[in-house]
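> Give me a 3D structure for the following:
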Amino acid sequence: MKIKVERTGGIAAMTRVWMVDARTDSDLSQWQPILEACPWDAVPSTRRAAAAAFEAPQPDRFIYSITAGQRRAALPEQALTGPWRVLVDTARAASEQSAGAFRPGPDDDAEADGPG
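Alright, predicted model coming up:
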């Protein structure tokens, strides 16, 4: 199952994306309780709907779009609480850890360039 968290907005209007691919039974058993704790049916599924659904829009705040398998959710930063916060923080940490695990070291770069 692919889990994707996309954060848009903020003062600089930059987009950040964190992705996790839960493939193994171990991965799925870790992610399933986190995903099941989130009230998917109680929140909008698009950024536009999220902006309209939540009162008192707050300029320069983030909007989070979350996808997990067939599930979709979109929440403004101020609504990212409880299980949603756990899901976003866990996905971000797992994505950043995974990205760090595949950074080439100095020896890897030398081999990629070929003999000197």
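> hey, let's count contacts and neighbours off CA atoms from now on
Noted.
> Identify each buried residue in stretch 73-91, please.
73-77, 80, 83-84, 86-88, 91 (16 or more other CA atoms under 10 Å).
> likewise stretch 57-64?
Going by neighbour count (16+ other CA under 10 Å), the buried part of stretch 57-64 is 61-64.
> who's in contact with stretch 50-67?
2-11, 13, 43-47, 72-77 (CA atoms under 8 Å, 6 or more residues apart in numbering).
> typed the wrong thing, it's stretch 70-84
34, 37-38, 40, 43-47, 49-51, 54, 61-67.
> which stretches of the protein form helices?
With helices called from DSSP state H, the chain shows them at 25-37, 47-53, 82-101, 106-113.
> Could you also give me the structure for this second sequence? I'd like to compare it with the first:
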Amino acid sequence: MDVIVQRSGGLAGLRLTWRVRIDEQPDAESWQLLIDRLPWREAGAAEPEPDRYVYRIACEPHEVELAERQLTGPWRQLVDRVRETSEPQREGPPRSRAR
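Below is the predicted model of the structure:
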């Protein structure tokens, strides 16, 4: 099972994506416990704030999008753990379309 954390926004508008395959982690059981206790159904999308990050967190069959200020408690624990375990993939800001 993969856990994917994608952070976008901020001043530069860059998008970073971290991916961890928890089945391959030596502490896979503790990863699973953390994922199972996340409040997936209660997580509501907040209005985007200028120059702040937005996080998309995906772990099949779940996916949520959280504003930076919503990243607290177990959500913060998961994001920090994913970021400590893997290297980010970098993408530039979305390109504007010419009219």
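> ok so, going back, W18 of the first structure: which of the buried residues of stretch 57-64 of the first structure is nearest?
Y64 (10.9 Å; CA to CA).
> Show me what that closest one lines up with in the second structure.
In the second structure, the residue paired with Y64 of the first structure is Y55, using TM-score structural alignment.
> How about its match: what's its closest non-neighbour residue?
Counting by CA to CA, 6 or more residues apart in numbering, R7 is the residue found nearest to Y55 of the second structure once chain neighbours are left out, at 4.6 Å.
> Can you give me the neighbour number for A49 of the first structure?
By other CA atoms under 10 Å, 14 other residues sit near A49 of the first structure.
> which ones are touching it?
Residues near A49 of the first structure by CA under 8 Å, 6+ apart: A74.
> give me that answer again for 10 Å
Each residue near A49 of the first structure by CA atoms under 10 Å, 6 or more residues apart in numbering is listed here: 43, 73-75.
> Can I get these in CSV including distance to S98 of the first structure?
CSV is the format used below for the contacts of A49 of the first structure (distance: CA to CA, whole Å):
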residue, distance to S98 of the first structure
V43, 29
A73, 24
A74, 24
L75, 25
